[in-house]
Structures are given as structure tokens and as C-alpha cells.
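>>> sequence and predicted model, in that order:
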Amino acid sequence: MCTPKAMQITIKETARMCGGKLLCGEPQKIISSVCVDSRQAQPGSLFVPLKGERTDAHIYIPAVFTAGAAAALTQEPVDGTTATGALISVPDTAEALQKLAAAYRRRFTGPVVGITGSVGKTTTKEMVALALSARYQVMKTQGNQNSQVGVPLTMFQLEPQTEAAVVEMGMSQFGEMARLAKIAAPQFAVLTNIGVSHIENLHSQEAILREKLHITDGFVAQSILVLNGDDKLLAGLRGKTPFRTVFVGTQPWCDYRAEAVRSEKGAMHFVMAYHGGRIPVSLPVLGAHQVTNALAALAIADVLHVEVPAAAKALSTYEPLAMRQQIHQAGHITVIDDSYNASPDAMRGALNVLCSFPHRRVAVLADMLELGSVSQEAHRHCGQYAARAGVDVLVTVGTEAATLAQGAAQERAELPVRVCQTNAQAIAALKGLLHPGDTVLVKGSRGMHTEEIVSWLLAENC
């Protein structure tokens, strides 16, 4: 990835900001973008070579200079006499990238909103940015660049015209959120929920909550944390935080509360009750979980002095991102593409969307990864939930999902279930299962590549 040409800092400033030493090159030359992919280097770029499991990107430093890059970081001994651009020596290129991003972010004086949670981070980020766009020029995380590399690169997208920033922040290991908080320094934050994603590494939901709360490490007196009041663990924080906290959800005590929630013609409709009164809201997506995401977006908009009716109007134009509950009409069937990722909470939400459709409902569900010791129980419970929710046909894909099939069969022995190991087997099974008028949900963890099934469904039926 290479950031847009939004920056204007000298090589000398860059070396100081990242704690490095300029080995060679012109100190006053301008850096206008940062990249970690050598193929995206361009004139004005700073190349940050990262060491991966398979490749040490330092080998691409000559290539980026050939492409016109202005400078490169290095943690390896190099011969600066052969370099055609500036070289900055640092102890660790990944840490230097984060230091540089943190220093660059401190130049921005507008509000920064951090978004985290086990499920719904990207969707909530998109909704918050959309709601804020009713008043501000907003910079937001592109896609799901929410990692130890993605968040720093996001910071470099801040431009002189940026008035507010919305930054998605993800973590899967102890200590990661604290590092991201130092980089992004959000003064406002949204915590969507606490599920079991990454519980293999973090061991318990309580530990996940503690880690995600590090998003508030840089909070100041005016900071506000927005929490999902329908989440049991988050609701337990009422009155227990050292900073202002507002709750969104359906509970009667929530500061921003959804009432009269209904789905109709592919959209969610509700009334938001809040301190300013009551306002109708319409979202062109399905799923009760989307209502909570929208409430968080409207709460942040209200906190940052956006007129709530204007923010609600902006949300009425929301469009889901690729592979996130996108609904396609493919010939005589409807396809719900939710293939980007999966966790137990997200799986249940997707099943609710599927079962809101009136015709024959086919669920294609693949492994949910990184669940550790709770994996079998989580898959079994999701299978039981699918059977109770009203799925008419269930196709599972993968080793772990076989337990999901068992849970469904335990709940409803007559439910037609096909157990597959691969996407190719699932496609073969679907060829003999699908009828005109069916609605098909496809969902699984990113590593299962269930978008292959979606691609076949769309190609086969369009």
C-alpha cells in the first residue's frame, strides 16, 4: 500500500520524527507519501521495508529508488554510496513507521474518532464517517487497514483540508491496542461489542474487553467513549469509567435508543430517542445489528456538533462494502454475500438477515477461525441457532463447520444438511440443491475464501 500524496515533510524532518539517522541524500527534499509495497513506490515516496515471515523487503530498496522514491528506511547495514535516494537508518523499520505516523498525526488538530470491537468495526467506521460528512471533510480508514501497519498508513492520509478523521483499530494480541492508541490518539471512540474473535490468543472475553479499552489511553478531559448498551460486558461499564461514556442500543436507559425497529423492503427503519427528542432513521441495509451501528454513528455526530437530522439523512444513503451483507439478484435467486469474515455474533446476525426473507432460505456457512478452545462450542451453538432461526437448507464448509452441522441436526433433525470440506464440494452440492426463488447466504472466515462460492453463484445465475 502507498498513501496518497497528502504529506509535505522534509527528509530531515522524517529522520527526526522516526528516530532515525540520515545516512545520505538531500535533507530538504520533500516526502509526499509513504509506502510499504515496493511496487507502489513513486516520486516523492518514503519506502518502509518490513521484515516478513518469508521476505525481507530491504532487498527492494534499489528498485524503489529506480521508481523515483525520495527516501527509504533501513535497519540493515547498507552502502550509502550506491543509493540514488536518501537512506535513513533506524533500529527497527516497523517501529519507525509507527513513530513517524504518531508524530505526523500530532500535527492534525481536528477530532479523531477511533472504532474498535469484535464485530462490525468496518461497517461502523463507514457509518460514522458518513454521518460526520454532513458537516465535516472526513478522512477515514480505507477498507479494513486497522492493523499495526494499516493504522500508521492511515495517519499519512491526513491532508490540510481534513476536518475530522475516523480510524478503525483492530487487535488480536495483548499490547496491540495500546500501540495503536499511541499512534492514532483518538479523542473519541466507539466500542461496538465484545465477542470471541481472537479469543484463541486473548483467552477470555474479559481480557478482550480490557485490551480494547486501551483505545482510550490518550483520552483528554473532553473525550467521550460510545458503548453498545445491548452488549452485556459493555453495559457492565456503566458508571465505572474515568471519562464520559454514552450508551447506544435498545435498552431503556441508553442515551441514544432505538425504538419501533422494523425491516421493510430491504431496509431497516427505527426511531432514535435521545436528549434532543425523537427522530426517524432509515438504513438501506438489513439486520438489527446495523441499527446499533447507526446509533453509534449518530451519537458521534451529535457529540461533534453535527445536526442529527442531517446525519440521519446522510446515513440513508449508506451502501455496504464488498462482501459485507451485499445483496445481489442473480437470475432467479437472491445472494447475500457476507463472505468477508465470520465470528459467532456476526454469524447469528447474518442468519437473522437471511431468515427475514420470505422464500426458501439456504445458508452456506464455513469455518469461523481463531476461536481456540471455544471453537467447537461456538460452531455447535451457531448450528443450533441456524435451525431455530428458520434456515431451510444448510451447507457447511470446512472441518470446524462440521460441528455446526451437528448442532443444526440436534436442533432440527429434519433440516436438510450437506457437510462439505471445500468450496468446490459446496458448489457441487449447491448445483443440485438450489431452486428458483431461493435466498442464499454465504458466510465464513476470511481464510476460507468463501467469495469463491459467491462468484460461482453470480456467474452461474446471471
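Everything's here; your move.

>>> from here on, contacts and neighbour counts on C-alpha atoms
Fine.

>>> chain neighbours aside, what residue packs nearest to Ala273?
Spatial nearest neighbour of Ala273, excluding adjacent residues (Cα to Cα, 6 or more residues apart in numbering): Arg257 at 5.1 Å.

>>> buried residues in the strand or helix carrying the one you found, which are they?
Using DSSP states H and E, Arg257 falls within strand 256-264. Buried residues in strand 256-264, counted by 16 or more other Cα atoms under 10 Å: 256-259, 263.

>>> so what's Val196 up against?
Counting by Cα atoms under 8 Å, 6 or more residues apart in numbering, Val196 makes contact with 118, 204-205, 343-344, 371.

>>> against which helices or strands is the next helix-or-strand element following the strand holding Arg257 packed?
As assigned by DSSP H and E, the chain's next helix or strand after strand 256-264 is strand 267-274. Under the contact criterion of 3 or more Cα pairs under 8 Å, 6 or more residues apart in numbering; DSSP states H and E, strand 267-274 touches strand 256-264, strand 277-283, helix 288-303.

>>> next, name the residue at the spatial heart of this protein.
The centre of the chain sits closest to Thr122, judged by Cα atoms, centre = their mean, with a distance of 3.2 Å.

>>> and the closest residue to that residue other than its chain neighbours, helix, strand or coil?
In space, and not counting its chain neighbours, Thr122 is closest to Asn144: 6.2 Å by Cα to Cα, 6+ apart. Following DSSP: H, G, I helix; E, B strand; the rest coil, Asn144 is assigned to coil.

>>> from memory Asn144 sits against Val167, does it?
No. In this structure, Asn144 is not within contact of Val167 by Cα atoms under 8 Å, at 9.6 Å.

>>> ok so, going back, how about the helices and strands packed on strand 267-274 in JSON lines, adding distance to Val149?
Formatted as JSON lines, the helices and strands packed on strand 267-274 follow (distance: least, Cα to Cα, whole Å):
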{"stretch": "strand 256-264", "distance to Val149": "34"}
{"stretch": "strand 277-283", "distance to Val149": "32"}
{"stretch": "helix 288-303", "distance to Val149": "25"}
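
>>> any idea which of these is most buried?
Neighbour counts (mean count of other Cα atoms under 10 Å) averaged over each of those peak at helix 288-303, with a mean of 24.

>>> in terms of secondary structure, what does that one contact?
helix 121-132, strand 224-228, strand 244-249, strand 256-264, strand 267-274, helix 308-315.

>>> try this one side by side with the last:
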Amino acid sequence: MKKTIKWTVKEIADAVHGTLNDVEKFGAIEISSAHFDTRQLEAGALFIPLKDKRDGHDFVAQAIEKGAAATLWEGHVAGAPTDFPVIFVADAHSAMNHLAQHYLKKTQAKVVAITGSNGKTTTKDLAASVLSQRFDVYKTQENYNNQIGVPKTILDMPIYTEIVVLEMGMDRPGEVESLASLFHPDVAVVTMIGESHIEFFKTRENIAKNKMAIAKGLRPYGILLYLEDEPLLKALSSQVANTITQRTFGFSPNATFSADQVEEFMHKTTFHLKGHAEEDEWEIPIPGRHNVSNALAAIGIGRSFGLDWSEIKKGLAQVDLTKNRLEWLEGINGVNILNDAYNASPTSMKAALQYFAHLKGDGRKIAVIGDMRELGENSAALHAALADSVDFATFDIVYLYGTEMASLYEVLSTQLPPQRVKYFAKDKMALVSALKAQLTEKDQVLIKSSFGTGLLSIVDDLRIGQGSSHD
């Protein structure tokens, strides 16, 4: 069902605190969507000229050619279109936030906001699947989880949306608190604290403070869910306003939503939920013990909205996952590829390596791991520390890629013979050639790295019927 937004240009001008160039002539024109990218723009849309690497004002003429019905325009920028609906604003990004706030109020959709160093995307997917058992739900698409992506998600949601599940990421201090304060979640979740973006935060304690600041934006009497197993979050929980209901999840028996008896398989993970019958086994179609923690968060979200256990269980079992997160793919020569090359931090890298090590299979286990980004002055030490998660007894060959992985190679090359650890600093083609020459039927291949390392192109090269180019 297509959304049926019908803003008028005058309504938008009022919502963004802007000035329409001709209210009488243009005020009643109807707008059906809002975009900042002309490649996605539809006829009848509002164009939002954001400034990033390029100035969006340079693309207004193109937006008009593609059928835009109106545009925002920052008042200090010269050259605004004439004889076309123009809403003058002080700042286009702020105006976009105001419009998203207006639309959220108009739909009266409830808001679930999810943050954390790892697990945000999987928890979002699980939560959306659970909640959709009873409600009309819209969730963050792809990686739109930043200062631009969150309001875009809201503006993209269908008008009949009852709950929007927002993933909130951060690169710099204050970003999560800012987003939560703009869009006031009814339920907020903090998944875990790792080392992602530690270059900008210096310590895990600072990361925890900035993630836990999501609670400051909660609606009065909202619900905060956080990982019981993380001491940094437990310590900060005492600073949360006493009007907020706090619940926890994790493997600790003290958690509100707790699991044990976890069993990991190639395409699923099973567990038992605290307080439920011994024979009542829960299942998620996702590999990895760490994803049970994400499922527990989703269970807590479902219960926060009054879903019964059977609805939650069904939602977990039929989740539609965002691509490139622990995704099994069929590869060349009959190999099985475990693709997790979209994101990586020391915590998620260790979790993936540990899951992969314990996985049963007939073929060899081959790990292809690339650089983890934005670790700052700690990068060399954090890469080297991954050696503790490389199971020498089960990993047949380890391929390392990227300049930062030199630190791990220095450690592993003293512990493994040359035929079991290979290092490629920059040459992806050489890495692909080495892999293709080595892979045989039933081999299991883990590919894990930060997105910027570019190992997704390696995934494409190793898949049947795929191909890609390399830098």
C-alpha cells in the first residue's frame, strides 16, 4: 500500500518555520514526498538542498526537471528559482528535522529508537518483525541512521505507520542525544558498548555516556531497555530520570529478559527464555550467540507494546534481515560464504570469529578479515588483540587485508606457519586470486571487515554468477 501524504506547500512552510515566496499562488500546491537526493526524487516531491560534499542548491534545477513541486532554499544563498514554489529557510537540515517532527505528529506514530556500538541493525530488524505481528511498522532502511538518515526515515514512512523503529548511530559526541531529543522515543534501547568510533570518544566510558544519553530524549514515562551484562550501562542507569521505566536484557539471570541454553547452528540459533517452561525453545533464523542478546532486546520491545509471547516468538522466527550481516551465501566451487563485511569493531569481530570457530561443517574453515576503521591511536593494539579470537585448532587459513591488519599479522605470523596466514596490504585482486586458487567444495569462508575496507567486492567475486571491480 502506497503512502498518501498530502502536505500543502503552505503547511510545509509553516512546519519548517520558513517563508513561502508567494503564498497566494503556490500555497495550495500538494506535496507527496520529500527528498534530498535527486536520484530518488519523485514527481510532486519537495526537494531539500542539503550541504555535504556538494551543495544541494546546485541540484535544484535538476530536481525541478525531474518533477519536484517545491524546494527549500537557504536565505543567504543567491540564485533562488523564480516563478516556482520556494520556501526560504535559515538552514535546510534544521528545516528537514522540523518537517520530520511535523509528520511524526501528524501520523501519531509511536517511536522505538535503538542505539549501541554493535547489534543496532539486527535488533531493529528483529524488533520490527515482532511489532509487525500486531502493528503497521516502518523501520530504518539500509544505513540511514545518522543526523540525516533518521529524519529521512521518518519522512519516508507510510502515513498509516503506527510504530517507526529508528536505528540511531553516532560518529561524534552528542549525536544520539540530539536525535532522541528531536524525535522523543516512546521506547529506547542500548544494545551494547564496544569500541566503534573510539577515535572520537577516546574511552568506552565516553561511548557509554553518549549512547545512554538516548534516555534524555525519551517521552515522559517512556521505557529504557539496556544490556544488563554491560557494567558501564549499569553504572549510568542511576542517572536516568525516575519517570522512566528501566528494563534490562542479556545472559545475566538478573536481567528482565534473560536467556540460557544457547545452541548455535549454521542458519539459526536457539535458546531458552527465563521464566518459561524448560521445553519451550525459542529460535531466531540468525547465526551467533551474540544475536540472542539482540533477540532479547526485541522481546523487551514487544512486551513494552503489549504483545503476547506467541506473537513475539512468531515475529522472531520470521525476521527479514538487512543484507550483509552474518549472511550465508553460495559461493564458487561449492563453498559456503558467511558475509559480514558491512561493519566491524573489535567486539563484533571477536563475536563473529568465535561463532565461526564453533560452527560444525565438513570442509575447511577459512577466515578473511579486513581492517576495522575509526579506532584512533588504539588501532594497532586492538587489531593485534584479535589474535586471541583466532582459534588455531579450527581455522585452517586466515587471510588478512588492509594496512591496519599488519598489526595482527605480526602476531599471527609468529604463531602459525606461512601457509596458514596470508597478508595483503592493498592488493584486492591478489587476495581474490589467492582465494579462488585455494577454495574447494564444502569450505566455509567468513568475510568480515568495516565497510570502508571494501571487502564486499570480494564477496561478490566469490559468489556464483557475480563479479566486481577493485581499486
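Nice, thanks for sending it over. Keep in mind it's a predicted model, so treat the numbers as computed, not measured.

>>> now do the residue nearest to the centre of structure 1 against Gly383 of structure 1, distance only.
With the distance defined as Cα to Cα, to the nearest Å, Thr122 of structure 1 ends up 26 Å from Gly383 of structure 1.

>>> sorry, back to before: from the contacts of Val196 of structure 1, list just the buried residues.
118, 205, 343-344, 371.

>>> what is the nearest of the residues you listed to Glu400 of structure 1?
Minimum distance to Glu400 of structure 1 across these is 10.2 Å, recorded for Leu371 (Cα to Cα).

>>> measure the closest one to Glu414 of structure 1 for me?
In terms of Cα to Cα, Leu371 of structure 1 sits 29 Å off from Glu414 of structure 1.

>>> could you measure from the residue nearest to Val246 of structure 1 when sequence neighbours are not counted over to Asp217 of structure 1?
Nearest residue to Val246 of structure 1, sequence neighbours excluded (Cα to Cα, 6+ apart): Val226, at 5.0 Å. For Val226 of structure 1, the distance to Asp217 of structure 1 (Cα to Cα) stands at 15 Å.

>>> which one's more surrounded, these two?
Remark: of Val226 of structure 1 and Asp217, Val226 carries more neighbours, 25 against 16, as counted by other Cα atoms under 10 Å.

>>> returning to that earlier point: possible to save the contacts of Val196 of structure 1 as CSV with secondary structure?
Formatted as CSV, the contacts of Val196 of structure 1 follow (three-state DSSP):
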residue, secondary structure
Ser118, coil
Ser204, coil
Gln205, helix
Ser343, coil
Pro344, helix
Leu371, coil
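
>>> please name the spatially closest residue to the residue mapped onto Tyr401 of structure 2 from structure 1 (chain neighbours excluded).
Under the alignment (TM-score structural alignment), Tyr401 of structure 2 maps onto Val397 of structure 1. Leaving aside its chain neighbours, Val397 of structure 1 sits nearest to Ala366 (4.3 Å; criterion: Cα to Cα, 6+ apart).

>>> any idea what Ala235 of structure 2 aligns with in structure 1?
Under TM-score structural alignment, Ala235 of structure 2 pairs with Gly236 in structure 1.

>>> count of residues packed around its match?
10.

>>> before we move on, the earlier item: quick check: which of the helices and strands packed on helix 288-303 of structure 1 is nearest to Ala301 of structure 1?
Proximity to Ala301 of structure 1 (Cα to Cα) singles out helix 121-132 among those, at 5.5 Å.

>>> return the mean post-superposition distance for that closest one against structure 2.
Taking mean Cα distance after the TM-score superposition for structure 1, the mean distance separating helix 121-132 of structure 1 from the aligned residues in structure 2 is 0.6 Å.

>>> thinking again about what came up before, next, the angle from the strand holding Arg257 of structure 1 to strand 267-274.
Interaxial angle of strand 256-264 of structure 1 relative to strand 267-274 (axes from the mean of the first three to the mean of the last three Cα atoms, to 10 degrees): 160 degrees.

>>> what is the distance between stretch 141-157 of structure 1 and the centre of its chain?
How far stretch 141-157 of structure 1 lies from its chain's middle: 11 Å, per Cα atoms, centre = their mean, to the nearest Å.

>>> ok, stretch 155-169 of structure 2 next?
Worked out by Cα atoms, centre = their mean, stretch 155-169 of structure 2 lies 14 Å from the chain centre.

>>> what's next to that stretch, contact-wise?
Against stretch 155-169 of structure 2 from outside (Cα under 8 Å, 6+ apart): 2-5, 33-34, 99-100, 103, 107-116, 120-121, 124, 127-128, 131, 135-140, 144-146, 150, 153-154, 175-176, 179.

>>> drop anything exposed from those residues.
Counted by 16+ other Cα under 10 Å, those give 5, 33-34, 99-100, 103, 107, 109-116, 120-121, 124, 127-128, 131, 137-140, 144-146, 150, 153-154, 175-176, 179 as buried.

>>> alignment lookup: the residue nearest to Val397 of structure 1 to structure 2.
In structure 2, Ala366 of structure 1 lines up with Gly370, judged by TM-score structural alignment.

>>> any chance you could map the helices in the stretch 301-450 of structure 1?
308-315, 344-354, 375-389, 401-411, 423-433 (DSSP state H, counting those that start in this stretch).

>>> dump the ones you listed into TSV; add distance to Leu213 of structure 1 as well.
Below are the helices of the stretch 301-450 of structure 1 laid out as TSV (distance: least, Cα to Cα, whole Å):
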stretch	distance to Leu213 of structure 1
helix 308-315	27
helix 344-354	20
helix 375-389	24
helix 401-411	31
helix 423-433	37
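
>>> what about the closest residue to Val391 of structure 1 other than its chain neighbours, distance to Ala103 of structure 1?
Nearest residue to Val391 of structure 1, sequence neighbours excluded (Cα to Cα, 6+ apart): Arg361, at 5.4 Å. The spacing between Arg361 of structure 1 and Ala103 of structure 1, counted by Cα to Cα, is 51 Å.

>>> neighbour-wise, which of the two wins?
Arg361 (23 against 18).

>>> what sits against that one?
354-355, 390-393, 438-441 are the contacts of Arg361 of structure 1 under Cα under 8 Å, 6+ apart.
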